[in-house]
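Q: how does the following fold in three dimensions:
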Amino acid sequence: MDKVAVSPYNPLLKGTKVVVYDSTLRDGEQTPGVAFSPEQKVAIARMLDDAGVHQIEAGFPAVSENEVRTIKEISSLGLKADILALSRVMKGDIDAAVDAGVDMVLLFVGTSEIHLRYKMKKTREEVLAMTADALDHCKARGVPASVSAEDTTRTDLEFLMQFYRHSEANGAVRVGVTDTLGCATPEAITDLVSRASREVRVPVALHLHNDFGLATANAIAGVKAGAAAVTTTVNGIGERAGNVPLEQFAVALKYLYGTDIGIDCTKMKALSDYVCAASGLHKPRNQPLVGTNVFAHESGIHVAAILNCPMTYESIPPEAVGNERHIIMGKKTGVNYVKARLEEMRVQATDQQAIEICRRIKELGEKKGRVSNAEFNAIVAQVIPTTSL
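A: Take a look at the predicted model:
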């Protein structure tokens, strides 16, 4: 594998321990129009486990009986990852999750004034009582539970801290900071995690949405502030603009911050491709790290440099994330790449012939964009008629 050449000015977070609990099978499936089959869910769970994901949120049992059956099947696979399920602070939801064999129940309840008034139609006192009852029921059923404050980032700060202290006192093993609308900045997440970490001794988790494109930045900020667990989804899929992308979070921690959290980053491209196909969602060519264009080069100046040293235009090698390098031919192709290709093909050409081949590639590229290998071979045969390809 080629060397890594990221910025030397990046701060290091060596020794930081972070649990990734991936929600591709739950929040990811809440992407409008997406419904994984049970077989696809099992396959994704196996791939996540194979990549070293620590915890897998397998679903929301309250959705349907079929959902319960699928979660139960995933729970019985014997994976190394812990299997989690989402639950409202309701006994029926908790029972469904426990009966599906999960290792932890993820309780959530709205805490912002907007949610209390228009969604929950409950007072703060009622929400605290409901949370205590739910945690008591989890203890009675013998399953640990985390508690997340839905819409954390728009919740009154003093009530939020009261909610966290109350949850810990009633047995929560983890409390969650949830940016439900993705409307908080890294500074806000830093402050909230720092404050929560001072209020409770149990780990603080993050569930962050990407409405303003800040999910990954917020996750990193939260980890720096002391968050011990982060929700991700493959390709960042999920409600509205989605969530923290697993591949971006794990790879950024490893290569930008010097922290290996045990995720096999070389499995990211395969995971990304499978989830993309199973979900039916389009993946942009320029999707960070796992898109086909991320390690693709066409500009003659760039390609010439890449041929000498890939680190000139790649901070990490494509193999680090299971991707591949592509040299694209088109209107920006340079003669140095043409000469390199001819040498690979063991085709002898004069400088003038190489320049003419390059001119024709550019001309064709201007008309259609990308020039294929077959079209390149045809151009070579036209310029050097004695060539047998």
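Q: hey, let's count contacts and neighbours off CA atoms from now on
A: OK.
Q: can you pull out the strands in the stretch 51-200 of the chain?
A: Ranges of strands in the stretch 51-200 of the chain, per DSSP state E, counting those that start in this stretch, are 55-59, 82-88, 104-110, 145-150, 174-179.
Q: in CSV: the ones you listed, plus mean neighbour count and distance to Lys331.
A: Converted to CSV, those look like this (neighbours: other Cα atoms under 10 Å; distance: least, Cα to Cα, whole Å):
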stretch, mean neighbour count, distance to Lys331
strand 55-59, 28, 46
strand 82-88, 24, 50
strand 104-110, 23, 53
strand 145-150, 25, 51
strand 174-179, 25, 44
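Q: between the ones you listed, which gets nearest to Lys367?
A: Nearest of those to Lys367, taken as Cα to Cα: strand 174-179 at 46.3 Å.
Q: now for the closest one, which elements pack on it?
A: strand 145-150, helix 157-169, strand 204-208 (3 or more Cα pairs under 8 Å, 6 or more residues apart in numbering; DSSP states H and E).
Q: so which of the ones you listed comes closest to Ala129?
A: Here helix 157-169 is closest among the helices and strands packed on strand 174-179 (Cα to Cα), at 9.5 Å.
Q: distance to Met130 added to the helices and strands packed on strand 174-179, as TSV?
A: Putting the helices and strands packed on strand 174-179 into TSV (distance: least, Cα to Cα, whole Å) gives the following:
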stretch	distance to Met130
strand 145-150	12
helix 157-169	11
strand 204-208	21
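Q: wait, Val234 sits on Arg26?
A: No: taking contacts as Cα atoms under 8 Å, Val234 lies outside contact range of Arg26: 11.4 Å.
Q: this one as well, want them side by side:
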Amino acid sequence: MTDRVTFFDTTLRDGEQSPGAAMTLDGKLKIARVLAALGVDVIEAGFPVSSPQQAEAVREIVAALGDEDPVICALARAKSGDIEAAGAALRGGKRTRIHTFIATSDIHIAAKFSAPRFGATLREQRKSILAMTRDAIAQALEYTDDVEFSAEDAGRTDHGFLCDVVSTAVEAGATTINIPDTTGYCTPSSYAALFEAARTCAGPSAILSTHCHDDLGLAVANTLAGVEAGARQVEVTINGLGERAGNASIEEVAMALRVRADQYGVTHGLNTETLGEASRLVAVVTGFPVAPNKAVVGSNAFAHEAGIHQHGVLQNRETYEIMSAGDVGADAESIRLGRHSGRHGLFSRLDRLGLEVADADRDAVYERFVALADRKKEIYDADLHLIANPATMTDSATPFTLASLTVTTSTTEPPQAEVTLLIGATGELRVETATGDGPVDAIYRALDGAAGRPHRLESYTIRALTGAADAQGEALVVVSDGPALAQGKATSTDILRASAEAYIEARNGLDNDRPQEGDFVQEGIMASFDPA
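A: Purely as a prediction, here's the structure:
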């Protein structure tokens, strides 16, 4: 048994089956290229027989990726028409796989094989399933020498019959045997027992694979239990996307195997530094945002707000971090200042911003920080200038003020925005026009043009403050300029105007806050701590 685990990514197939996560062909191609850069071993590109669009996507991905890229796989039920469609979609590919499956649990057999042609008894129906397994694999081998077989709902399948199906599939020529927990029913111990049973039936040549769903929140735990029990392929998705509650997430499984190599004793070939990029792309393509507290790729995964954590991580990041942000392609945001932060986090950030605070003023500065933190979710660098020295900003002119805004939308042309900005320092009025992917994007492009300097939009949130058609809407944005972050908020019955004013407020915060040295966010946590 090899100690290397094959990563089989099914974001484009099982992931797309998440309700509301349908992807365009262009989006699928972008994800396929990112998966290739990530170094996954197998990409399950789709289920060709299910629709012409699925078949086209598989064909396009086969054409787009080269011979040195991952194996391209197509899914097929153990039915002749399915396998023919999969073979046709994969035609011309140098490294291809057909993944065929059939239901094996009693509950699935009762629901799917009740027709008289499958037999009148459970025993007869199981014999039909074994015959269909042999026939499907034989047909798949006409298109490729790489065939994977899955026993659907293996998690609830009788162990004796599971062994019969597995041995039949191996004898027929399948080289990878997938033992899926299709319904997310298994626990780690029961899932491991399935692999122990399957190994005795599959023999030493077949590769056993995991495929776990997260209905009980155990997909990653079960996947890792499968690896411990001998699985050497894991079927996963970016961000844990998938049917119902989703699949085991590639980022969590990959980093668990790497960080806890002492526990699992296996390796893999993923370039984990691209995990963050892959996560962000899938979130954009599907419209499914990643939760801030999502392990490995969430925006808070490497951030610290609690005072005791900040103190520890400033001394040694290993006190509260078991992997580095750079290992997964994330920004080392490190210290996030909020109501749970303590003195060490606050004054460390002030030092990095070059804001000197006399010993006699520290208590007052900290009290102002605590008072503001009780009213805001997060304290940004612009806030810290005012906290450290309230007099520095009280009389300063507002850098930018929105004088007018016009937005035009159409079903045939991109949205267009025209803005007029009042420049506080000179009294000049600047007019700028821009188009964008949407009206808000057009507004922000025009504002950047009028201000003469683009900024990065970190987050954009809108919500209704009141009910009915004339509801007040609130726009909340966070923008960045290198390491600096600033927040803006505005309310209006016109949500586009609120969006513009919130963006300007955030921009004004950045323009009043120009750190002269250091790059706290990009350089990471340890750069913010200078030992005595």
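Q: tell me which of Val234 and Arg26 of the first structure has more neighbours.
A: Set side by side, Val234 of the first structure and Arg26 show more neighbours around Val234, with 28 against 23, by other Cα atoms under 10 Å.
Q: Gly213 of the first structure matches what in the second structure?
A: Correspondence of Gly213 of the first structure to the second structure, assessed by TM-score structural alignment: Gly217.
Q: could you check how far the residue in the second structure that Met104 of the first structure lines up against is from Val62 of the second structure?
A: Alignment note: Met104 of the first structure maps to Arg97 in the second structure; criterion TM-score structural alignment. Arg97 of the second structure sits 11 Å away from Val62 of the second structure, going by Cα to Cα, to the nearest Å.
Q: now for those two: what residues contact both?
A: Here Arg97 of the second structure and Val62 have Ile72 as joint contacts, going by Cα atoms under 8 Å, 6 or more residues apart in numbering.
Q: so what's Ala32 of the second structure up against?
A: Leu12, Ile43, Ile61.
Q: what's the closest of those residues to Leu162 of the second structure?
A: Ile43 (25.9 Å).
Q: might you report the residue contacts of the aligned residue in the first structure for that closest one?
A: Using TM-score structural alignment, the partner of Ile43 of the second structure in the first structure is Ile56. Taking Cα under 8 Å, 6+ apart as the contact definition, Ile56 of the first structure lies against Tyr21, Asp22, Ser23, Ala45, Leu48, Ala81, Asp82, Ile83, Leu84.
Q: now do the same for the second one: its match in the second structure.
A: Same thing as Asp22 of the first structure. So, by TM-score structural alignment, Asp22 of the first structure is matched to Asp9.
Q: cool, Leu256 of the first structure as well?
A: So, by TM-score structural alignment, Leu256 of the first structure is matched to Arg260.
Q: please pull up the equivalent of Arg285 of the first structure in the second structure.
A: So Arg285 of the first structure corresponds to Pro292, using TM-score structural alignment.
Q: got it, and Ser299 of the first structure?
A: So Ser299 of the first structure corresponds to Ala306, using TM-score structural alignment.
Q: the match of Arg285 of the first structure contacts Phe302, correct?
A: No: between Pro292 of the second structure and Phe302 there is no contact under Cα under 8 Å: 10.4 Å.
Q: distance to Val234 of the second structure for the contacts of Ala32 of the second structure - can I get that in TSV?
A: Shown next, in TSV, are those (distance: Cα to Cα, whole Å):
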residue	distance to Val234 of the second structure
Leu12	15
Ile43	12
Ile61	21
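Q: which among those residues gets closest to Arg199 of the second structure?
A: For these, the nearest to Arg199 of the second structure is Ile43 (24.6 Å; Cα to Cα).
Q: rewinding a little: looking at the second structure, which of the contacts of Ile56 of the first structure hold up?
A: For these, the aligned pairs still in contact in the second structure (both residues aligned by TM-score structural alignment, their matches' Cα atoms under 8 Å) are Tyr21, Asp22, Ser23, Ala45, Leu48, Ala81, Asp82, Ile83, Leu84.
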